Every structure is written in C-alpha cells, then in structure tokens.
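> here are the coordinates; sequence isn't available:
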C-alpha cells in the first residue's frame, strides 16, 4: 500500500524487452535503502525490485501492466515518480493508494492560476471509473484532490512544490498518465452496478 506522496524522482537508464516483459533499470537516490523483492511505485505502478547494483535497481513489468499503464512508453533518460510502500504506523499524508493503475488518461489542458497550476485530464468513460469534487485521485502516483469533476474528465490544482518535485513539471498537452481512482469510490461504484 502507498500514500501517493512521492519520495523522489528516478531516472530510467535501461529498458530491456524479454518476451512480453519489460525490465526497467532505474537510477535513484533511494536505491541504497531498497532490497530485492520490495515493492516500489513507479509513476503509480507497483513493481517488484528484482536486482540492485550500486545506485541502480531493476524492476519487471509484465504484459498486463504494459497494456494498462504508460510504462511501455518510457524512454531512456525519462524521470519517473518513486514511492516506497508505506510502513505500518506511518502517517497517511496522501490517501490509500494500491499501486494498481485503473487506466491511463491524457492531459487536456494546463493553466497557470497565479500560484498554482491546474491540469485537466480526460479518461475513458466506458470503464465506469468516476471522480467527485474534493475526492482523491492518483495521477502518475501523485495523491491529489479533484477540483473539477465531469463524466470523463477532471482537474487538479498543483502547488509549486509538487510541480517542481514530481513529473508534473514535464507534462504537456497530450501527455499520457497513469490513473488510479479512489479505492472506496471504486467499491461504491461497483456495488451500485450490482443493484
């Protein structure tokens, strides 16, 4: 389980296809604290550490992950948001994040609001995912509050600190992002479907 509070940025330094899997090697300032078999969220995608070498570590994404996230579009040199799983007893500063991406979305607009930046994202309305005003959403692993909710679109307001310390600073119109909708909202939506 994660909180959506990004610890640091990593840099993709190697990508290796192996049948339908993708091995991703990341250079990071938290590598020395990792161990083999540990879960780390990469742009919100929970992946298992399979190898460590000095300040670099490797994780493997399977076809299911590649099909449902933006991981397959990573390129050498890309920066990615990193978060280690939370420890029992830690404060839950963000919200409950599983590291299981529901779908991808696309950045539709970026607007400077004199102290914050408002990003609007569009997603597939056929997947029955929903957002609500002041509800939680995870975008590329970042825990955020929805400020404008529509049927297949939502906006979030980013403070300067988050903009500077996450991959949001690299977003452009058309950027594909990983979305994990609020787990409680997903259960409520599913229960409503079953009635």
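Done, it's in. Note that this is a predicted model, so its numbers are computed, not measured.

> From now on I want contacts and neighbour counts done on CA atoms only, so please keep to that.
Fine.

> what does stretch 51-60 rub up against?
With CA atoms under 8 Å, 6 or more residues apart in numbering as the test, stretch 51-60 has contacts from 21-32, 35-36, 47-50.

> Then stretch 94-103?
1-5, 41, 44-46, 68-69, 123, 136, 138, 141, 143-144, 178-183.

> Kindly report the same for stretch 127-145.
3-6, 41-45, 81-83, 94-95, 97, 99, 146-152, 154, 156-157, 166-167, 177-182, 185-186, 189.

> Just the ones in strands from those, please.
Of the contacts of stretch 127-145, the ones assigned to strands by DSSP state E are 41-42, 45, 81-83, 146-150, 154, 156-157, 177-181.

> another one to put next to it:
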C-alpha cells in the first residue's frame, strides 16, 4: 500500500531482459539499511519487489524484476537505462497519509496530449484508456506515474491535472512532454463503488 507521495526520483542504471522477466537495477538516495529484501517499492506507480540491495555513494542501488504482465500492461516495457522513475516505499502503520490510498496496481496507461507551462506551474491534459475513464471524476484523486494528483477537468476520456512547483521539483513530471505515456491507477474507492453498482444492477 502506498500514498502517491513520491519520496525520491531514481534512475535505472542496469537492465537485463530475459525471455519473460526483465531485471532492473535502480539507483536511489534511500538508506540501504532501510530497504529489506522482499520489500515493495512503487516505481513510477508500479509495485515491484526488491530482490537485492547494494550500498552506493549517498544512497542505495536496488534490484527489482518485472514479469510479462507488468511489462505488457504498464510503461515498464519501455523503460531503459537512464530512465528516471518516481519512487515510493510501502506505507507503514503510523505513517502520514498525505496523498490517497494507492495499491501500485496499474489500471492502464494514459497519454499526455497537451502541456501548458505557466510561470511556475504546469497543466497536463491526458487521454485515459476507455476502461478506466469512467472512474475519473472532477476533484477526485488519481495516481499518475506514482504521483497522487487531483483531477481538475474531465471531458469523456480526457482529463487534466495541475502540478505545483514542489511536485515538479520532487518528481520526474517536469521531464514529461506531449506523447509521454504514464501509468494510471484510479482511486480504489471509485473502483469498488462502480463494482457495487454493477452488482446491484445484476441483482446480487
């Protein structure tokens, strides 16, 4: 479980693609002593399991593995050495819930169709996959590349988010341009509410 509050921006420093599984080594500023083997870390919103940790100058390099479903359903299949990733470690009991509850289970990939740069902020308009668009609501929460954001406007599959200076500094969002594909996870409460309504309509 995560919150969508990015705590570091890591960089892929090694990648090995196997027949089914891709192994990735990600450089971070995390304390290596604080990362346990088997721990979950959200990488651009994708929950991945740590399989190895190596201390590095000023931080830690940690290894994760992405399987066929992750590679096919998220942006992970396009990650390369040098790709910068928003990172968040799993929520612990007692941690502040600063964003919203995020599972790290990507619902689909959205694409940036417009970027409007202001003096200090950036507004992005994105196209959501049709399967996820119905769960996105004005003033609702959405997780994009591991970042908890508030939806400003919705027009069918299109929706917009407005990023403040702190978010642009603390994440990789300032790097994103029109055409960039991002991992989308809808608010879990919206997902469950839709399922309850569907079940009710079916007479369950």
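Received the coordinates, thanks. Since this is a predicted model, take the numbers as computed values, not measurements.

> Any idea what the TM-score comes out to?
In this superposition the chains share a TM-score of 0.96, using TM-score structural alignment, normalised by the length of structure 1; 195 aligned residues with a CA RMSD of 1.2 Å.

> ok so, going back, list buried members of the contacts of stretch 51-60 of structure 1 by neighbour count.
21-28, 30-31, 47-50 (16 or more other CA atoms under 10 Å).

> ok, back up a step: of the ones in strands among the contacts of stretch 127-145 of structure 1, keep whichever come out buried.
Using 16+ other CA under 10 Å, the buried ones in those are 41-42, 45, 81-83, 146-149, 154, 156-157, 177-181.

> Which stretch of structure 1 lines up against stretch 106-113 of structure 2?
Using TM-score structural alignment, stretch 106-113 of structure 2 corresponds to residues 101-108 of structure 1.

> how far out from the middle of the chain is that stretch?
Here the centre of stretch 101-108 of structure 1 is set off from its chain's centre by 10 Å, with CA atoms, centre = their mean, to the nearest Å.

> before we move on, what about stretch 37-48 of structure 1?
That offset, for stretch 37-48 of structure 1, works out to 10 Å (CA atoms, centre = their mean).

> Contacts for it, please.
2, 4, 36, 49-50, 59-61, 69, 80-85, 98-101, 138-142, 178-180.

> and with 6 Å instead?
Applying CA atoms under 6 Å, 6 or more residues apart in numbering, the contact partners of stretch 37-48 of structure 1 are 49, 59, 80, 81, 82, 83, 84, 99, 100, 140, 141.

> any idea which of the residues you listed is closest to residue 13 of structure 1?
Using CA to CA, residue 80 is the member of the contacts of stretch 37-48 of structure 1 that lies nearest residue 13 of structure 1, at 11.2 Å.

> Map the closest one across to structure 2 for me.
Per TM-score structural alignment, residue 80 of structure 1 is aligned with residue 85.

> For burial, what's the neighbour tally of its match?
A count of nearby residues for residue 85 of structure 2, using other CA atoms under 10 Å, gives 25.

> Report the separation between it and residue 157 of structure 2.
Plainly put, residue 85 of structure 2 is 25 Å away from residue 157 of structure 2 if you go by CA to CA, to the nearest Å.

> Now do the spatially closest residue to residue 44 of structure 1 that is not a sequence neighbour: how many residues are near it, please.
The shortest distance from residue 44 of structure 1 to any non-neighbouring residue, by CA to CA, 6 or more residues apart in numbering, is to residue 141 (3.3 Å). The tally of other residues near residue 141 of structure 1 (other CA under 10 Å) stands at 33.

> can you pull the buried residues of the longest helix seen in structure 2?
When structure 2 is parsed with DSSP state H, its longest helix is helix 188-201. By neighbour count on 16+ other CA under 10 Å, the buried set for helix 188-201 of structure 2 is 188, 190.

> quick revisit: for the contacts of stretch 37-48 of structure 1, give me TSV that also has distance to residue 12 of structure 1.
Shown next, in TSV, are the contacts of stretch 37-48 of structure 1 (distance: CA to CA, whole Å):
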residue	distance to residue 12 of structure 1
49	14
59	11
80	7
81	11
82	11
83	15
84	17
99	19
100	20
140	15
141	16
